[in-house]
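In: coords please:
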Amino acid sequence: MAASHCDPSIPIRFQDICQDSFYFTETETDADLQEDDFCKCGREAKTFMIESNERKFLILTTDGTLEAQDLDQVERGRSGCKFNIQEYLDSSSQPKMGKPVMLYASKDGQKMVVCCRENGDVYPKPMDLPTNISGEEHEAMFYQERISCGRCRFESTMYKNHFLAFEPDQNIPGLYKLLLHYKGETEVDESCNLTLTTK
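Out: Prediction:
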């Protein structure tokens, strides 16, 4: 196997494994670390249905809103129930609990990306997934933390300790909506635990 020669004076740090390749980043200066904190991984996005503890499924409705509904087996085959999770690489020097991801569904050929606002609202936004993101936070970037097989939490990169969760809509009985829910670091809160299923 041929080996390439690198300048030994430039420190490097292991980043990730992606498509059977090892990735390293140069850590020569602090400025280099901050240039692109998130970089889109070469792996294809994986497709899941997102389910709450109440057995309700997240859907992108025809009018472009995010809701959680009871769905039978046939209804689960609709395209609005399928959400893609795109992984990113994180060049931050601070260790995180999960991997950075963006979630999106497709509507009329357009990616509708799950985004959040300061007031806790979560909404779909038409967006082409960026390849590189400067900074440590983004409205559509979440840290996906695995809890157990098929179960995980999604923490907002913009709002620390705020996670995607389903909560009842106070205005419409029986309707659940997706929003950001605060959870303390030592607090046990099952509402933030979501289930990912492939069918």
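In: Only C-alpha atoms from now on, for both contacts and neighbour counts.
Out: OK.
In: quick one: residue 76 is in a helix?
Out: Yes. Counting by DSSP: H, G, I helix; E, B strand; the rest coil, residue 76 is part of a helix.
In: residues near it, how many?
Out: 16 (other CA atoms under 10 Å).
In: which one is it nearest to, not counting chain neighbours?
Out: Distances taken as CA to CA, 6 or more residues apart in numbering place residue 199 nearest to residue 76, at 7.5 Å, with adjacent residues excluded.
In: Here is a second sequence; please produce its structure as well for comparison:
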Amino acid sequence: MSADLIHMHPVHFEDDGTLIFEVQVLESDSWRKHKTVKTQIFRNANNQVLVVKPEDKADGVAIFATKTDQEIEEESGIIFNIHIFEDSKPRKFPVAFSTKWNNKTYIMCIEEVGNQMKVTFRERDIPTYISEDVSSMIFFKIPFSEGDRQFYMFESTIKENYFLAFEKDENNITHLIIKRKEDEIDQFTRLSYSAPPNTLRNQ
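Out: Alright, predicted model coming up:
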């Protein structure tokens, strides 16, 4: 066997809390896509819906807003796919996010510009394999509190202790941001996701 390959028994939890062990051979320092949870909507602690407009050059690329069920169903940039990855050195629960806008696929990423971290959306498909131990598109999904299966925090893998969060500006618009978590309990990093209302009605 090549020296840069290691046998792994990746461990992950399914959405229902089931612990899964799988036998895989992964290259050192890498991520491999495992499965995709389709058609989810994100909400903040105020029950606002995340709306993404990747081609909008203004300061409203990703905001949280109050939306009706019909608007959620009809507008682009609200429905997300959550892509679950396996880690060659299992640490936490790695995920990536993509959405459709104008029939194009965009991936949520974190970029460091100068001394500032920011959320961006890049037009591309989710890769099935990433040959590095950190990635601008991979986040660690962490329960907001012990045993919580509704609210989560999402930590960037490129910079420890930086989490997706929401913040209201002077115009009362709530933006998706990335921020350093200073307090052990930071309500602004408290996010949830679920199937769209129309999907729940049809079940």
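In: list the contacts for the residue nearest to residue 76 of the first structure?
Out: 48, 49, 76, 77 (CA atoms under 8 Å, 6 or more residues apart in numbering).
In: Now restrict the residues you listed to buried residues only.
Out: With neighbours counted by 16 or more other CA atoms under 10 Å, the contacts of residue 199 of the first structure contain buried members at 48, 49, 76.
In: could the residues you listed go into CSV alongside distance to residue 151 of the first structure?
Out: Formatted as CSV, these follow (distance: CA to CA, whole Å):
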residue, distance to residue 151 of the first structure
48, 12
49, 12
76, 18
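In: returning to what we had before: now distance to residue 148 of the first structure too, for the contacts of residue 199 of the first structure, in JSON lines please.
Out: Below are those laid out as JSON lines (distance: CA to CA, whole Å):
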{"residue": "48", "distance to residue 148 of the first structure": "16"}
{"residue": "49", "distance to residue 148 of the first structure": "16"}
{"residue": "76", "distance to residue 148 of the first structure": "23"}
{"residue": "77", "distance to residue 148 of the first structure": "25"}
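In: Return the member of those nearest to residue 22 of the first structure.
Out: Relative to residue 22 of the first structure, the closest of the contacts of residue 199 of the first structure is residue 48; by CA to CA it sits at 26.6 Å.
In: so that closest one makes contact with residue 82?
Out: Yes. Taking CA atoms under 8 Å as the definition, residue 48 of the first structure is a contact partner of residue 82 at 5.7 Å.
In: Please tell me how far residue 50 of the second structure sits from residue 164 of the second structure.
Out: Distance of residue 50 of the second structure to residue 164 of the second structure, given as CA to CA, to the nearest Å: 12 Å.
In: quick one: which of those two has more around it?
Out: Each of residue 50 of the second structure and residue 164 has its neighbours counted (other CA under 10 Å); residue 50 has more, 26 against 22.
In: residue contacts, the more buried one?
Out: For residue 50 of the second structure, the contact set (CA under 8 Å, 6+ apart) comprises 41, 42, 43, 44, 62, 63, 64, 65, 78, 176.
In: returning to that earlier point: quick one: common contacting residues for residue 50 and residue 164 of the second structure?
Out: Common contact partners of residue 50 of the second structure and residue 164 (CA under 8 Å, 6+ apart): residue 176.
In: now the helices: where do they sit in the second structure?
Out: Here the second structure has its helices, by DSSP state H, at 69-74, 197-201.
In: Give me the helices and strands touching the shortest one, please.
Out: In this structure, helix 197-201 of the second structure packs against helix 69-74, with contacts taken as 3 or more CA pairs under 8 Å, 6 or more residues apart in numbering; DSSP states H and E.
In: could you say what helices and strands the helix it packs on packs with?
Out: With contacts taken as 3+ CA pairs under 8 Å, 6+ apart, helix 69-74 of the second structure sits against helix 197-201.
In: Name the residues that touch the helix it packs on?
Out: The contact list for helix 197-201 of the second structure (CA under 8 Å, 6+ apart) reads 69, 73.
In: picking up where we left off before, let me know the closest of the buried ones among the contacts of residue 199 of the first structure to residue 63 of the first structure.
Out: The closest of these to residue 63 of the first structure turns out to be residue 76 (CA to CA; 17.9 Å).
In: Trace that closest one over to the second structure, please.
Out: Mapped onto the second structure by TM-score structural alignment, residue 76 of the first structure lines up with residue 72.
In: now do residue 122 of the first structure
Out: For residue 122 of the first structure, the aligned position in the second structure is occupied by residue 119, per TM-score structural alignment.
In: Check whether its match really touches residue 109, as I assumed.
Out: Yes. In this structure residue 119 of the second structure lies within contact range of residue 109 using CA under 8 Å: 5.9 Å.
In: What's residue 113 of the first structure aligned with over in the second structure?
Out: Matched by TM-score structural alignment, residue 113 of the first structure corresponds to residue 107 in the second structure.
In: Could you measure from that match over to residue 153 of the second structure?
Out: Per CA to CA, residue 107 of the second structure is found 18 Å from residue 153 of the second structure.
In: same question, residue 183 of the second structure
Out: The gap separating residue 183 of the second structure from residue 153 of the second structure is 13 Å, by CA to CA.
In: Residue 140 of the first structure and residue 98 of the first structure: what is the separation?
Out: Here the criterion is CA to CA. By it, residue 140 of the first structure lies 15 Å from residue 98 of the first structure.
In: For burial, what's the neighbour tally of residue 65 of the first structure?
Out: The burial count for residue 65 of the first structure: 15, using other CA under 10 Å.
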